[in-house]
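Using only what follows, build the 3D model:
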Amino acid sequence: MIEQSASDLRTFIPAQDFALSKEFYSALGCELAWSDEGLALFRIAGSGFYLQRYYVKEWAENCMLHMSVKDAARCFADIKNLLGSGRFPSARVVPPKHESYGALVTYVWDPSGVLLHLAQWDES
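Got it, this is the predicted structure:
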């Protein structure tokens, strides 16, 4: 194996409406650490991702982020309330589902169609 001394790994995700997507991720509790007119760095739980002012429908609809959470049902309720405000009309959330790999997962689609997996892991 090649020694890379890596200390961080971040993905880039697309935004069809950059300002709206920045507002969405902030509303979800992600910390906006830095931004310019085309790129924003968000941090949550010691990790980060870049939101970019770039959009390709096929890419956005195949892009996914996985995040481990303590309570998937609570996430669902909170996000359902947030989306009920009408601030993010194209975003959606579905009730948690038990997956075969051992997690209870709430699925959330951001305003651009990116799929978030909010996974609560079984404690067995």
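
Only C-alpha atoms from now on, for both contacts and neighbour counts.
Fine.

Give the buried residues for the helix ranked longest in the chain.
Assignment by DSSP state H gives helix 72-84 as the longest helix of the chain. Buried residues in helix 72-84, counted by 16 or more other Cα atoms under 10 Å: 72, 73, 75, 76, 77, 79, 80, 83.

try stretch 29-48
In stretch 29-48, counting by 16+ other Cα under 10 Å, buried: 30, 31, 32, 39, 40, 41, 42, 43, 48.

Next up, the contacts around the second one.
In this case it means residue 31. 42, 43, 44 (Cα atoms under 8 Å, 6 or more residues apart in numbering).

where exactly do the helices run in this protein?
Using DSSP H, helices in the chain cover 18-27, 57-60, 72-84.

Export the ones you listed to CSV and append columns for distance to residue 4.
What follows is the helices of the chain, written out as CSV (distance: least, Cα to Cα, whole Å):
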stretch, distance to residue 4
helix 18-27, 31
helix 57-60, 28
helix 72-84, 35
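
one more to put side by side:
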Amino acid sequence: MSLKVKDLRVFVPAKDFDESMRFYEAIGFKKNWQHEEGLAELEISGNRIWLQNYYVKEWAENFMISIEVDDVAEWWRMINDLIVKDKFDSIRVKPPKDEPWGATITYCWDPSGVLIHFTQSTV
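Coordinates of the predicted model:
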């Protein structure tokens, strides 16, 4: 038997679907399609997520996404600029931090409280 995974996507919760959509598009995700009932496939660099108009606080605030990038400092600057320029009052971002497991990480919370790890390998 040969079991192969052809694709893997996660369903990302959205407290305010339109605000979350605006955020993910602002950081570079492209909308492939959107269903009228609040489900959209978003893609960045060949990686896809499904943003859904569904929210449970305890779930959203314990949901995490890790995105490996080449330059974590650039991502931090871009997201920090979005907070100021585009008035994303509901997102937070921390400056890059060297972690002991061999990565520099910028922690960002999306409009629903989902924690995104923008990670750059240091090993």
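
ok, back up a step: could you see which of the contacts of residue 31 of structure 1 carry over to structure 2?
Retained in structure 2 by both residues aligned by TM-score structural alignment, their matches' Cα atoms under 8 Å are the following of those: 42, 43, 44.

Looking at structure 2, name the residue matched to the second one.
The one in question is residue 43 of structure 1. Correspondence of residue 43 of structure 1 to structure 2, assessed by TM-score structural alignment: residue 43.

I'd like to know how far residue 46 of structure 1 sits from residue 111 of structure 1.
As defined by Cα to Cα, to the nearest Å, residue 46 of structure 1 lies at a distance of 24 Å from residue 111 of structure 1.

cool, residue 56 of structure 1 as well?
According to Cα to Cα, residue 56 of structure 1 and residue 111 of structure 1 sit 13 Å apart.

repeat for residue 58 of structure 1
Residue 58 of structure 1 is 14 Å from residue 111 of structure 1, by Cα to Cα.

Looking at the two, which is more packed in?
residue 111 (22 against 9; other Cα atoms under 10 Å).

so what's the closest residue to that one other than its chain neighbours up against?
Once flanking residues are discounted, residue 111 of structure 1 sits nearest to residue 91: 4.6 Å by Cα to Cα, 6 or more residues apart in numbering. Counting by Cα under 8 Å, 6+ apart, residue 91 of structure 1 touches 83, 108, 109, 110, 111, 112, 113.

Spit out the contact partners of the last one.
Applying Cα under 8 Å, 6+ apart to residue 113 of structure 1 gives the contacts 60, 61, 90, 91.

now with 10 Å?
14-16, 57-64, 90-92 (Cα atoms under 10 Å, 6 or more residues apart in numbering).

which one among these gets closest to residue 102 of structure 1?
The nearest member of these to residue 102 of structure 1, counting by Cα to Cα, is residue 64 at 18.5 Å.

The closest one -> structure 2?
Match for residue 64 of structure 1 (TM-score structural alignment): residue 64.
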